[in-house]
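Q: A predicted structure for the sequence below; I have some questions about it.
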Amino acid sequence: MAKQVKPYVILIIGAGSTGLALAAGFQKNGIKALVFEKDASLTEKSRDWNMGLHWGAAVLRGLLPDTAWERLQSVQVDPNVPTKVLDSMYFLNSQTGERIGAAEIDNFYRLKRSKLRALLAENLGIRFEKKLAAIEYSADRTTVTAKFEDGSSETGTMIVGADGARSVTRNLIVGLDSSASCRIPYAATFAQASFTQEQAIQLRSFHALYLAGIHPDGYFSFFGMQDATDAEKPETWIFFFYISFGSTLEEQDKMAQWSNAEKLRLVKQKARQYADPWKSAYEWLPDDHPVWYMGFTDWDPGAEGHHWDNHGGLVTLAGDAAHTMTYQRGQGLNHSITDASKIVKAVKSVISREKSQEEAIKIYEEEMICRAGNEVRMSTQNTAMLHNWEQVLQSPLMRRGLKKD
């Protein structure tokens, strides 16, 4: 039997959805976990988005107390629309508006990220303004210390880096040369906006929650709800939509320097070649409406040079920090929640003395690297195919929808 280390304290770096779900899972199982977040609060950054939870729903339920799971409906982009046992996401030829396909989805929760984080964070006692600077390991391989930029430190039994696609934890354990996300020659311009009552009703008539569009010119697009809390006031609804397109790294570097008005102008030009709802939504945006632009990246934990030393199970990665993937196939949150569940299971096996910490974390990492690494590669392939009209019908999204591979 493996020797149990007491007290058992998990240090979680990052208060995103992964880190908070992980902490909630530990709390549910009576295991002490401390969450460290570099920002001053969960709401410090104004940018918000939404995420799809489907095959990972049962996994998340296992991490949450029943009282929190029962309120999951309240954190959906529209809490007034019950989650269907079976729903469909429609794919349109976004130039003509013709439907070219549909993906059936079981129990598809469309969650507003800020609301999900607030739900997961309840009673966790997050430590804010803690930016990781270094990691130190004890000589006897029983403890690990997180050192922060403010000069403070915390020692625990394990560190889990759940600090996102630009993970500092990943930088520290993989090395700067290999830890940087791989840039992909695709980019997107995102918008969130409210409209007049009449306009909002018209835009939502295409689908209550989400719609995907594929353009023959090599563009992919999404249109859906971000917040429809007040069902009786369409003018308060917030829509979330984007157009993505092929863009070389040189073009991305140039566009990153553009003004907001220039980025909006370009995407409005593309939207003129679209059918509704995209055409009208972009046309109705004022020329000074804020948008954000982002080049696509990935990071495959199974790629050559991406292996890390976990120092006998003292440090590991989860979520986007472990497997940054493109988002058109909607798999990121589901894999991240699965990571959290498997880490909780691993730690429980250590505390119960069924496994050593080194063995338990090795098992977690081997499974995660295979499962999520495969999805990173599939999602990147999917992104390329969705931007190629000749190949789009063979893309994983069109063939498999949002189902787990």
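A: Ah, there it is.
Q: contacts, neighbours, all on C-alpha from now
A: OK.
Q: sec struct for Glu122, please.
A: coil (DSSP: H, G, I helix; E, B strand; the rest coil).
Q: how near is the spatially closest residue to Arg166 that is not a sequence neighbour to Arg170?
A: Leaving aside its sequence neighbours, Arg166 sits nearest to Ala321 (Cα to Cα, 6 or more residues apart in numbering; 6.9 Å). Ala321 is 6 Å from Arg170, where distance means Cα to Cα, to the nearest Å.
Q: identify the residues contacting the closest residue to Asn50 other than its chain neighbours.
A: Using Cα to Cα, 6+ apart and skipping the chain neighbours, the partner closest in space to Asn50 is Lys112 (4.4 Å). By Cα atoms under 8 Å, 6 or more residues apart in numbering, Lys112 lies in contact with 48-51, 75-77, 226-227.
Q: and if you look at Glu198?
A: The contact partners of Glu198, taken as Cα under 8 Å, 6+ apart, are Pro234.
Q: name the residues of whatever helix or strand it lives in that are buried.
A: In the assignment (DSSP states H and E), Glu198 maps to helix 197-204. Of the residues in helix 197-204, 200-201, 203-204 count as buried by neighbour count, 16 or more other Cα atoms under 10 Å.
Q: now render the residues you listed as JSON lines, adding distance to Tyr90.
A: Listed next are the buried residues of helix 197-204 as JSON lines, based on distance: Cα to Cα, whole Å:
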{"residue": "Ala200", "distance to Tyr90": "19"}
{"residue": "Ile201", "distance to Tyr90": "18"}
{"residue": "Leu203", "distance to Tyr90": "15"}
{"residue": "Arg204", "distance to Tyr90": "13"}
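Q: okay, pairing it with this:
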Amino acid sequence: MVISTDSTGPGASVPGSAKPVVLIIGAGVSGLLLAQHLKREGISYRIFERDADLATRGAGWGLTLHWSLTALQSLLPSGLAERVCDESSVDRWADRRGELSRFPFFDLDSGELKTQTPGAVKSARVRVTRQRLRKLLAEGIEIEWGKTLREFHTSDNGTVSVSFEDGTSCIGTLLVACDGGQSRVRRALFPDQTNLMLQLPVRTMGVKMLLTAEQIEPIRKLDLFFLQGASPTNDSFMYISDTEHIRIVPITRHGAQAGAAAAVADLAITPSRGGNFLDVPGNQADSDPDVFSCQLHCSWPYPGSGAPTDVPATNKDRCELLRAFAKTWSEPFRSLVLNNVYADTEIKRLDVLDWAPPIGLHTNGQVVLMGDAFHLMSMYRGEGANHAIVDVLDFATHVVPLLALNRDDFSSKTGSQAHTHQSQGSDFRQALRQALDAYEGAVVSRARPGVLASRRACLDAHAFSRLFGEAATGVSPLLSKREMMLQFDDESTELIK
């Protein structure tokens, strides 16, 4: 599979070439948000996604949106902007009641509350499901599904051509790569910087559980949205989050001891869902949920010496390892795992990778990166999606005003009417490249410290003494305030106890 840039590549012009066409690779959060904004501004675009549909990858993990919320709403069209936080929230009922999220941090051995954030309502911080957020952002967007990128070429006439594994191709003015942390476009643009992709020295597993209100109540008493903790004994780290609350229509009622699994087994089909078994918030918006979909993430240090514990190869062994960690934890964390995770419970391995864009990084020609493709970061500060959203805002600030002008409008505005069509195109390409440079400079200055702070947060999460013991030096990025602009340049990757 080849992806390349080639200044002498296909030279066909864009149909109606006076009007820019943006090609977006990837229908994740940043790609869909960019498409929404371009559509609102009247700029032509096409968006391509390798998956077959929005449901291909399942619900995904939850996201915390905080300092990007204002940007998110400012980029969306009227109507959608007002709906996005409410309809993508993991707990619309709690949000509507004005419940505060505090994100407490616990000593897993003793159960002691070590710290928590100031309480925040959904207008300041909201926990959302990735799937529901993407579904909202996809409204009115014509996504071209099943499009796996094969290669791209940039040409001297100011076009970029893209071809896909299914044999189709297209031409546009600008390629925006929103193709994720393993971005093929990034690897093609910067083949000499693949070593900057780091696997951090921790190992992680994730599990999702369907729980009744009774089963999850001990956890929800601690926080309705999200909690985390670490063990001073074995330096394991854990977080728990609701990912979806499900309203069900049972054929028969089971006893409290039957649990969520039995209840879900006897659901009536809800006609409004077209035959689906689960009726999610939006159809039963004013009802409390019967079943809570909960995600638990467990990770532990993986030092470069000794005999570190890796993620087991089989699901059965992963279950045994997770239960072994849980046996060292206090209540209610211990029972949450021991009472709900069994040998047949699917437990996924999650690799923790990051890629910090170097200072001064710039692409060439008519190709640019966005989101995880530009700055992959670990989840330990919960800022990856926030940076991806503000990437779109920076693009809207620096690049969209130029794209909103067709070539003739640009020539008129810059006083170059007397130029030839070729020179007008050259002027536009130069102005576009300057705008892209400004965008990239803004993103690197903001997101590079974010990647490095998230890296440090990951390492500290697995060294309890650095958080609360004698080795602690100030407030760790794991626990410090989430901010858009940080001053952080620690590039170390070593676990320090």
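A: Noted; the coordinates are in hand. This is a predicted model, so every value here is computed, not measured.
Q: how near is the aligned partner of the residue nearest to Asn50 of the first structure in the second structure to Pro289 of the second structure?
A: Aligning on TM-score structural alignment places Lys112 of the first structure opposite Thr129 in the second structure. Distance from Thr129 of the second structure to Pro289 of the second structure, counting by Cα to Cα: 16 Å.
Q: over to Gly384 of the second structure?
A: From Gly384 of the second structure to Pro289 of the second structure the distance is 29 Å (Cα to Cα).
Q: to which residue of the second structure is the residue nearest to Arg166 of the first structure aligned?
A: So, by TM-score structural alignment, Ala321 of the first structure is matched to Ala373.
Q: could you say which helix or strand contains that match?
A: helix 372-375.
Q: after superposition, how close is that helix to the first structure?
A: Mean deviation of helix 372-375 of the second structure relative to the first structure after superposition (mean Cα distance after the TM-score superposition for the first structure): 0.5 Å.
Q: may I ask which helix or strand encompasses the nearest residue to Val368 of the second structure once chain neighbours are set aside?
A: Nearest in space to Val368 of the second structure, with sequence neighbours left out and distances taken as Cα to Cα, 6+ apart, is Val176 at 5.1 Å. Assigned by DSSP H and E, Val176 of the second structure falls within strand 174-177.
Q: residues in the first structure aligned with the helix or strand that that strand is followed by?
A: Remark: after strand 174-177 of the second structure, the chain's next helix or strand is helix 184-189, criterion DSSP H and E. Mapped onto the first structure using TM-score structural alignment, helix 184-189 of the second structure covers residues 168-173.
Q: now that stretch on the second structure. Mean distance?
A: Its aligned residues in the second structure lie a mean 1.3 Å from stretch 168-173 of the first structure after superposition (mean Cα distance after the TM-score superposition for the first structure).
Q: and that stretch, what's buried?
A: Using 16+ other Cα under 10 Å as the test for burial, stretch 168-173 of the first structure gives 168-171, 173.
Q: ok, of those, which one's closest to Met378 of the first structure?
A: Arg170 (21.9 Å; Cα to Cα).
Q: now that closest one: how far from Lys279 of the first structure?
A: Distance, Arg170 of the first structure to Lys279 of the first structure, by Cα to Cα: 41 Å.
Q: all strands in the stretch 351-497 of the second structure, in order from the N-terminus.
A: Taking DSSP state E, counting those that start in this stretch as the criterion, the stretch 351-497 of the second structure carries its strands at 353-355, 367-369.
Q: please identify the most buried of those strands.
A: strand 367-369 (a mean of 25; mean count of other Cα atoms under 10 Å).
Q: please enumerate residues in contact with that one?
A: 154, 160, 174-178, 185-186, 436.
Q: Thr168 of the second structure: which of the strands of the stretch 351-497 of the second structure is closest?
A: strand 367-369 (19.3 Å).
Q: ok, average deviation of that closest one from the first structure?
A: Looks like 0.5 Å for strand 367-369 of the second structure (mean Cα distance after the TM-score superposition for the first structure).
Q: with the second structure overlaid, how far apart is stretch 361-381 of the first structure on average?
A: Here stretch 361-381 of the first structure, set against the second structure after superposition, deviates by a mean of 0.7 Å using mean Cα distance after the TM-score superposition for the first structure.
Q: okay, that stretch sits on what stretch of the second structure?
A: Counting by TM-score structural alignment, stretch 361-381 of the first structure lines up with residues 436-456 of the second structure.
Q: picking that back up, with Cys298 of the second structure as the reference, name the closest of the strands of the stretch 351-497 of the second structure.
A: The nearest among those, by Cα to Cα, is strand 353-355 at 15.8 Å.
Q: ok now that closest one, how far from the chain's centre?
A: 13 Å (Cα atoms, centre = their mean, to the nearest Å).
Q: which residues touch it?
A: Strand 353-355 of the second structure has contacts (Cα under 8 Å, 6+ apart) with 181, 196-200, 374-378, 451, 455.
Q: cutoff 7 Å now
A: Defining contact as Cα atoms under 7 Å, 6 or more residues apart in numbering, one finds that strand 353-355 of the second structure is touched by 196-200, 375-378, 451.
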